[in-house]
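Q: Let's see this in three dimensions:
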Amino acid sequence: MSDFEMTRTLDEHAAESALRADVLHGLTRTPKVLPPKWFYDARGSELFEEITRLPEYYPTRAEREILLERAQEIASASGARTLVELGSGSSEKTRHLIEAMPALDTYIPVDVSESALAGAAGKLLEEHPGLRVHALLADFTRAMRLPESPGPRLVVFLGGTIGNLLPPERAQFLASVREMLSPGDTLLIGTDLVKDEAVLVAAYDDAQGVTAEFNKNVLAVIDRELGADFHTADFTHVAVWNREREWIEMRLRARSDAVVKIRALDLVVPFAAGEEILTEVSAKFRQEGVRRELAAAGLELTQWWTDAAGRFALSLSVAGREAG
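A: Below you'll find the model as predicted:
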């Protein structure tokens, strides 16, 4: 695979060390919290794929609708010769952009999963034999240096994943992305929009219980990786809309008093009946708020596209002459 290269910025023990640190910090504080990235082992990834096909879960369909309709406009507006995707996964949605960019020279997928990067690259190179793929095994929430590639660059961050970051984390993330860009480079972000509370809650608490199983999978990950004795049946999946902060909160609520032992950390974690672990925040956005957050990072929002129902948005912003 002569047109494929991978740069590793994470060592083989990075994930284990990060999990240990997150669990120790998150389950010894009040209220308890676990980062949503630990949903995604092999089983969690399968469950999320299932979630994207549920009738209640609209974001994936809405974002794909925009990409299919606007890929040519995005390609033309960016003029990109390098496409960088943060949290690329299977690179499935990005294919719509790549197909609309005949002048594209290099694709740089960034992900924490080496197998996902290699698998996606193999498929893309079969479909686009002239494309160069330089994968980056890295955590996109940390500062990183992109490999050399021709400009202009288009950085994409799809799926509404930016909503999983708290406002200070978003500000830090956008500032770090701006530092990667040269003047005239562009950033494409997917953002789920504020809408009716019932629609939002249903998207995170489906009738079939798939999201509930997905949420509880974080406990199965901790059991397996850290020798814990969580019992998923002892916890209830909860999804609530926080009106003041305009975000969905996913939580796991203890059904009764319990004590959980985590052998790898030599840690005992007590739970009172009704006590909750916050496992995910998923912020929803309004155009003016997105524009304001981008501007604070030195990025000017220039294009705003929504699906026909106005549920989801893709925004294109351009890097100005100076960061910040």
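Q: from here on, contacts and neighbour counts on C-alpha atoms
A: Will do.
Q: Quick one: residues contacting the residue nearest the centre of the chain.
A: Residue closest to the average C-alpha location in the chain (C-alpha atoms, centre = their mean): residue 161, at 3.4 Å. Contacts of residue 161 were listed using C-alpha atoms under 8 Å, 6 or more residues apart in numbering, and they are 190-191, 282.
Q: Most neighbours out of those residues, which is it?
A: Top of the contacts of residue 161 by neighbour number is residue 191, holding 27 neighbours under the definition other C-alpha atoms under 10 Å.
Q: Strands - which of the contacts of residue 161 land there?
A: Assignment to strands by DSSP state E places the following of these there: 190-191, 282.
Q: nearest to residue 198, of the residues you listed?
A: Looking at the ones in strands among the contacts of residue 161 and their distance to residue 198, the nearest is residue 282, at 15.0 Å (C-alpha to C-alpha).
Q: for comparison, sequence B:
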Amino acid sequence: MSAEPLEIYLEEQDIGRSLREDVRAGLTARPKWLPPKWFYDARGSELFEEITRLPEYYPTRAERAVLAERAGEIADCTGAKTLIELGSGSSEKTRLLLDAFTRRGGLGTFVPLDVSVSALRQSTAQIATDYPQLRVRGIVGDFTRQLDRLPTGGRRLVAFLGGTIGNLLPIERVEFLTAMRAALEAGDWLLIGTDLVKDPAVIVPAYDDAAGVTADFNRNVLRVINRELGADFDPEAFDHVAAWDPEQEWIEMRLRARRPMRVRVLDLDVEFAAGEELRTEISAKFRPERIRAELAASGFVTEHFWTDPGGLFGVSLARAD
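A: Below is the predicted model of the structure:
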């Protein structure tokens, strides 16, 4: 069965407007910030895939280990008819779930949601070829804004993997989980991956690898702004910084200006002092009781919580109450 035409709820003009709004808000704030979603143009996506293969970057391997062990249990427990994946990218880890559901039988539809038309078109075509029994409906949308566009009917399982929820600030997590629960019916399921609190000596190198791939990925947000908004950032004039915040229990990625500079972007002249930092990402790490409490506060009951053998990464299976 071939993939259905993409359902597009996020047009190019929407993306451009969102970028302009974020850049204006972030670069006029004190301290300055930019949201991490703007890392991911074609080059940024390639760099992130490279990061996931680095020896220092444990989250992808650890989460894959959990899914490889528990996918059959997830399929049996949920009995889902529709599998929805948020921020799907290449859907690589989701194939572990698709394989398990294929063995079990009963899954009829796979719905990946992503902001990238090109990535989604490629991944849905490949999934449709490899799983011909499935109806494949790709949705172009932003998981923070378009959850009301998710298909209804049948028992649904929403997969939100990769620890991406950690990129949201606490208030944003509350808003996301609340909207997620509103989009589901009682008895539907949420499978969510969360990186766990551990020794910072393990966490920090995952965001500051020896080969400098993450540094290049971090600077890519400036290249995106240059290309899309006609800005004149010099990406090489910024150092990559990865810092652990023990109070918030999250890692922060920042770009630190090596020298004083003035950047023209939109109608702004943005001043950077030498040593001034621009925050580009947070990645929160969780304790099991914290993610369970946040899910419960939004109307979910955690039925299972699994970790990899090293206890590095957690996967929660929660039911909409």
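Q: tm score of chain vs chain?
A: Both chains were compared after superposition, and using TM-score structural alignment, normalised by the length of structure 2 their TM-score is 0.97; 318 aligned residues with a C-alpha RMSD of 1.1 Å.
Q: In TSV: the ones in strands among the contacts of residue 161 of structure 1, plus distance to residue 36 of structure 1.
A: Listed next are those as TSV, based on distance: C-alpha to C-alpha, whole Å:
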residue	distance to residue 36 of structure 1
190	18
191	17
282	10
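Q: which one of those sits closest to residue 42 of structure 1?
A: Using C-alpha to C-alpha, the shortest approach to residue 42 of structure 1 within these belongs to residue 282, at 21.8 Å.
Q: Just to check, that closest one is in contact with residue 248?
A: Yes. Checked against C-alpha atoms under 8 Å, the pair residue 282 of structure 1 and residue 248 is within contact range at 5.0 Å.
Q: how near is residue 267 of structure 2 to residue 28 of structure 2?
A: As for residue 267 of structure 2, its distance to residue 28 of structure 2 is 12 Å (criterion: C-alpha to C-alpha, to the nearest Å).
Q: Compare those two and say which is more crowded by neighbours.
A: For residue 267 of structure 2 versus residue 28, neighbours defined as other C-alpha under 10 Å are more numerous around residue 28 (15 against 8).
Q: which residues does the residue lying closest to the more buried one once chain neighbours are set aside contact?
A: Spatially, and ignoring its direct neighbours in sequence, residue 28 of structure 2 is nearest to residue 270 (7.7 Å; C-alpha to C-alpha, 6 or more residues apart in numbering). Applying C-alpha under 8 Å, 6+ apart, one finds that residue 270 of structure 2 lies in contact with 27-28, 262-264.
Q: got it, and residue 218 of structure 1?
A: 36, 38-39.
Q: Take these and lay them out in a markdown table including distance to residue 221 of structure 1.
A: What follows is those, written out as a markdown table (distance: C-alpha to C-alpha, whole Å):
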| residue | distance to residue 221 of structure 1 |
| --- | --- |
| 36 | 12 |
| 38 | 7 |
| 39 | 8 |
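Q: So which of the residues you listed wins on neighbours?
A: Of these, with other C-alpha under 10 Å as the count, residue 39 tops at 24 neighbours.
Q: My guess is it contacts residue 214. True?
A: Yes. Between residue 39 of structure 1 and residue 214 a contact is recorded at 6.8 Å, counting by C-alpha under 8 Å.
Q: In structure 2, what residue spans correspond to strands?
A: Using DSSP E, the strands assigned to structure 2 run over residues 7-8, 82-86, 109-114, 135-136, 139-140, 156-160, 189-195, 238-245, 250-257, 261-265, 268-272, 277-284, 300-307, 313-320.
Q: how about those, which one is nearest residue 211 of structure 2?
A: strand 238-245 (12.5 Å).
Q: Same question for the closest one: list its buried residues.
A: Counting neighbours by 16 or more other C-alpha atoms under 10 Å, one finds that the buried residues in strand 238-245 of structure 2 are 238-244.
Q: a markdown table for the residues you listed, including distance to residue 77 of structure 2?
A: Compiled in a markdown table, the buried residues of strand 238-245 of structure 2 are given as follows (distance: C-alpha to C-alpha, whole Å):
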| residue | distance to residue 77 of structure 2 |
| --- | --- |
| 238 | 48 |
| 239 | 47 |
| 240 | 43 |
| 241 | 42 |
| 242 | 39 |
| 243 | 39 |
| 244 | 37 |
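Q: farthest-separated two in the residues you listed?
A: With distance counted by C-alpha to C-alpha, no two of the buried residues of strand 238-245 of structure 2 lie farther apart than 238 and 244, which are 19.2 Å apart.
Q: Give the PyMOL command for selecting the buried subset of the contacts of residue 270 of structure 2.
A: Provided next is the PyMOL selection string for whichever of the contacts of residue 270 of structure 2 are buried by 16+ other C-alpha under 10 Å:
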select buried, resi 27
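Q: Nearest to residue 208 of structure 2 among the contacts of residue 270 of structure 2?
A: Closest approach to residue 208 of structure 2 among the contacts of residue 270 of structure 2 (C-alpha to C-alpha): residue 27, at 23.7 Å.
Q: Can you report how many residues lie near the closest residue to that closest one other than its chain neighbours?
A: What sits nearest to residue 27 of structure 2 in space, not counting adjacent residues and going by C-alpha to C-alpha, 6+ apart, is residue 33, at 6.3 Å. As a burial measure, residue 33 of structure 2 scores 20 neighbours (other C-alpha under 10 Å).
Q: Hmm, residue 276 and residue 33 of structure 2 touching each other?
A: No. Because the distance of 11.3 Å does not satisfy C-alpha under 8 Å, residue 33 of structure 2 is recorded as not touching residue 276.
Q: for structure 1, what's the longest helix?
A: Secondary structure of structure 1 read by DSSP state H shows that its longest helix is helix 59-78.
Q: And residue 130 of structure 1, what's its match in structure 2?
A: With TM-score structural alignment defining the correspondence, residue 130 of structure 1 maps onto residue 133 in structure 2.
Q: What's the separation between its match and residue 109 of structure 2?
A: 9 Å.
Q: likewise residue 129 of structure 2?
A: 14 Å.
Q: Tell me which of those two has more neighbours.
A: Just comparing residue 129 of structure 2 and residue 109: by other C-alpha under 10 Å the higher neighbour count belongs to residue 109, 19 against 15.
Q: So what does that one match up with in structure 1?
A: By TM-score structural alignment, residue 109 of structure 2 lines up with residue 106.
Q: I figured its match was touching residue 133, is that so?
A: Yes. Counting by C-alpha under 8 Å, residue 106 of structure 1 sits close enough to residue 133 to count as a contact (5.7 Å).
Q: Quickly list what's touching both of the two.
A: Once C-alpha under 8 Å, 6+ apart is applied, it turns out that residue 106 of structure 1 and residue 133 contact no residue in common.
Q: ok, for the alignment partner in structure 2 of residue 220 of structure 1, nearest residue in space, not its chain neighbours?
A: Taking TM-score structural alignment, residue 220 of structure 1 has residue 223 as its aligned residue in structure 2. Distances taken as C-alpha to C-alpha, 6+ apart place residue 235 nearest to residue 223 of structure 2, at 6.9 Å, with adjacent residues excluded.
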